[in-house]
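Enquirer: quick one: sequence and predicted model below, then my questions.
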Amino acid sequence: MAGILGVYAFDKIWNISKFLYYGIIGLQHRGYSRSGISTLSDKGFFTISGDSAPEDLELPEIQGWAGVAYTGLEKKYPYTTDYGVLSIDGVVKTDLNELSKKLYKDPETALMEADGVFSLVFLSKDGRMIGYRDELGVKPLEIGGFGFDLAILSSETPGISVIGGELKREIKPGELVYIDSYSVSYKRLKESSSSRYCSIDIVYQSRIDSYVFDGNIYDIRVRIGEQLAEERKIEGDVVIGVPDTAIPYAIGYSRKSGIPFSLGFTRTGSPIRTMLASDDFLKVIGVQLKLNPIKSAVKGKRVILIDDSMVTGRTLKNTIFNLRVLGAKEVHVLIGSPKLIAKCPYGMQVPEEKELIAANLPDNEITKVMGADSIYWLSLEGLYKVVGHRNLCVGCMTNLFPKW
């Protein structure tokens, strides 16, 4: 998974380097092992990148009126060639150098022939920017603007809004957006009878202030919490959500059930996505780095703990243990997604099946291993109901993927 960003000024007097820098920080929740920024000026491309989150990049005094940025797990992006610079969220089977060459010479043919599940932003050496989202629509891509001065392509709305931009609309599955110094134009290259939006993007990956796949993530997650309350009624004293992703779930469950909501945790340091952690130690200790329980919120209480997903179970087990240490009387766990049972082939960081706890143990064993009083996952039908349609990629939950 990755966050990709493109910023294009319609007048070369602009320097957009800071827009790229702060915009990609707004997307670093999509992956932070690797990041980079590439700008285009009359002197050509200037690229900085490193094995760090965007906020830790050292940004020299670089110039450029257009540029591309990346945050994620892949070391190769932003990918610079003799023809331009490229950032991709997803998986492309086409050789990147060849793809860059074709995008420069004939973008429509290049994208018609490209094999993969992806969204991309490409900036050519002669100053043309291209955004594209493949026909399945698994990966998001949006376009916004900064007045009449800048066009902005971003994986999610925070990449646009944090730099003062305004969302215009989502790029449709199979649609190309073409930006040059005179205009912004769109063309649907491929039609899809049924798009497949990434369910993990909805329940976990996207920021809660995002508008993705034609829906407000915060509102969807509140409704998931309400759906959990319909599916699983628990007698408890307090509902808490694991920050930040699961807080809307907890709010929704509390509203529907009438059980009081409490913050439950306080954050420690910078946000850490344990699913994206690069080593096992960080996966285990990441929950302490991310948050600490508030003793008065849980001591002597029957706690309903809601999390967005359960992958290996290690971080959630640690959280349950900490709640017990602080005096929680009972801990009932609700998961705001169906069970994860299969690795994602499209670049989302869902591990191998052998590491997925729900793929290897029955519910009663998982409950015992986790140290919980009960555990329940959102049903697949419940997810469809909340989203309002079935146009989702749920391969990691069913082992049935829409492509390959």
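Expert: Thanks, I have the structure now.
Enquirer: could you use CA atoms for every contact and neighbour count after this?
Expert: Fine.
Enquirer: so what touches the longest helix seen in the chain?
Expert: Counting residues, the longest helix in the chain under DSSP state H turns out to be helix 217-231. Residues from elsewhere that reach helix 217-231 (Cα atoms under 8 Å, 6 or more residues apart in numbering): 202-203, 206-211, 246, 248-257, 334, 336, 378, 382-383, 386-387.
Enquirer: here's the one I want to compare it with:
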Amino acid sequence: MTQPAKPTPPKRPLSTDPFDDDKLREECGVFGVIGMTDSANFTALGMHALQHRGQEAGGIVAYSPETGFQSARRFGYVRDNFTKASLMETLPGQLSIGHVRYSTAGTKGATAIRDVQPFFGEFSMGGAAIAHNGNITNADALRRELIERGSIFQSSSDSECIIHLMARSMGRNIPDRMEEALRKVEGAFSIVAMTRTKLIGVRDPLGVRPLVLGRVGDGWALSSETCALDIIGAEFVREIEPGEMVVINAQGVQSHFPFRPARPRFCIFEHVYFSRPDSILGGRSVYETREAIGRELAKESPVEADLVCPVPDSGTPAAIGFSLESGIPYAMGIIRNQYMGRTFIEPTESIRNMGVRLKLNVNRALIKGKRVILVDDSVVRGTTSRKIKEMILDAGAAEVHFRIASPPTAWPCFYGVDTPEREKLLAATMSEEEMRDHLGVDSLKFISLDGLYRAVGEAKGRDANSPQYCDACFSGEYPVKPADMLDRGFQMKAAAE
């Protein structure tokens, strides 16, 4: 496979984005199409719609009979790379897959272009490329075993293990090899892959990460979210089921379930924060679910106030729901600078110390003298929450009350989300009252885990004996043991307590 010239890795910028260290990092996004002329252009559009899931880097692999497999991998936003005609012309064909990345394993910060997906492998029956959203929790053990048997790794990504496992398989074709490889993998995976003639989609047996199927004309599309189907004019057909593999070619879609059945445990935080509000999850609008979370929060934790204000942008639907349920007026008390990227470089320390103010500004005329309820999606380290509270008080607010549209985040995620170590999570070391004092607000309340379940459609709340979602970041109950992290000394809930 030939590739365009590789770019020089960018120097890691000095970050003043207030959310860089105080939000759970988005995971990754995958997208692929088959049966469409200039498929790479459609894949680039799909990646653009999934940019919220990863902003560090992106890549596309395309195939045409005339040129074979071609790839392009770049650092930065899709809009800055995959909209250039000179690049897209190098990716011809009716079949392509793409990936937007935020690193969750291996080298942080996408410092090496070799860590950028999709990954490609040449097998005896032809080439295959693979893009992976999620995290392999036994990747360390797999990597050691593969290296001992002669495998040579090109990246630090856990996802590359899948390619090497496929290479060692004796399967008759690439889908068979992928099945055999994935049976050895633990953790979470939603995969979009391709051969010369097939587009392949797979979800792990628990269905932790999302993957959907769409139809566009005579072609098909696979995507992490439905919002990326919308951008290319594709019709949403259905979600790929947990444990399902679909193989799509010119004859249509073939589906089977190669893994041992398991009770699904979809990531509940997709409803809270990760997915775009215009996507559909489990047959429900993400926006409507987040509004329902706000309503439930207002029922659980009412407070007398003058205004309900979201922390933009992820807190907005929940703030609207809180306002509608409580009857307290909704207002844009904080305005977001829409033209600032995720990172910002300035030569002076004084400018960098402005932090939050580079991205958010208080609507002073609205806030002065008011009792303000701030609605946010989560509290991770608490650093941003403190700065926002200070901004609100500086603007003359009489009171500041925080309402959080998720339970306290007390445990790290090992299934494809980059979270701080447990000791750096505020809720891991403090009670709710201690967090209130630490943040210096008049009140602080989180939605309960039962309340969150009710908001996402489970009328009776969370079934403690059989939870319907993966909620490990709140409960500490991991549906798949994080084998690698246990080897590194991580303590599960029972041991930690």
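Expert: Happy to help now that I have it. For clarity, every value in this text was computed on a predicted model and none was experimentally measured.
Enquirer: now what about the TM-score between them?
Expert: The TM-score (TM-score structural alignment, normalised by the length of structure 1) is 0.91; 393 aligned residues with a Cα RMSD of 2.2 Å.
Enquirer: report the buried members of the contacts of helix 217-231 of structure 1.
Expert: 202-203, 206-208, 210-211, 246, 248-257, 334, 336, 378, 382-383, 386-387 (16 or more other Cα atoms under 10 Å).
Enquirer: which parts of the stretch 251-400 of structure 1 are strands?
Expert: Using DSSP state E, counting those that start in this stretch, the strands of the stretch 251-400 of structure 1 run over 265-267, 291-293, 302-307, 330-335, 374-377, 392-393.
Enquirer: so what's the residue count around Gly126 of structure 2?
Expert: 11 (other Cα atoms under 10 Å).
Enquirer: and it, how close does it get to Val33 of structure 2?
Expert: Noted for Gly126 of structure 2: a distance of 19 Å to Val33 of structure 2, by Cα to Cα, to the nearest Å.
Enquirer: how about the helices in the stretch 251-400 of structure 2?
Expert: Along the stretch 251-400 of structure 2, counting by DSSP state H, counting those that start in this stretch, helices occupy 269, 286-300, 316-326, 349-352, 364-367, 383-394.
Enquirer: please tell me which residues of structure 1 the second one aligns onto.
Expert: In other words, helix 286-300 of structure 2. In the comparison with structure 1, helix 286-300 of structure 2 aligns to the range 217-231 (TM-score structural alignment).
Enquirer: cool, and the fifth one?
Expert: Using TM-score structural alignment, helix 364-367 of structure 2 lines up with residues 295-298 of structure 1.
Enquirer: that stretch against structure 2, how far on average?
Expert: Following the fit onto structure 2, the mean deviation recorded for stretch 295-298 of structure 1 is 2.0 Å by mean Cα distance after the TM-score superposition for structure 1.
Enquirer: still on that earlier bit, got the buried residues for the longest helix of structure 1?
Expert: 217-229.
Enquirer: next one: stretch 389-404 of structure 1
Expert: Result for stretch 389-404 of structure 1 [16+ other Cα under 10 Å]: buried residues 390-397, 401.
Enquirer: so what touches that stretch?
Expert: The contact list for stretch 389-404 of structure 1 (Cα under 8 Å, 6+ apart) reads 138, 194-199, 338-344, 350, 384.
Enquirer: try 6 Å
Expert: Residues outside stretch 389-404 of structure 1 that contact it (Cα atoms under 6 Å, 6 or more residues apart in numbering): 195-199, 339-344, 384.
Enquirer: ends of that stretch, how far apart?
Expert: Start and end residues of stretch 389-404 of structure 1 are separated by 23 Å (Cα to Cα).
Enquirer: that one: how far from the chain's middle?
Expert: Centroid displacement of stretch 389-404 of structure 1 relative to its chain, using Cα atoms, centre = their mean, to the nearest Å, is 17 Å.
Enquirer: tell me which residue lies farthest from the centre of structure 2.
Expert: Gly369 (38.2 Å; Cα atoms, centre = their mean).
Enquirer: list the residues that contact that residue.
Expert: Per Cα under 6 Å, 6+ apart, neighbours of Gly369 of structure 2: 396-398.
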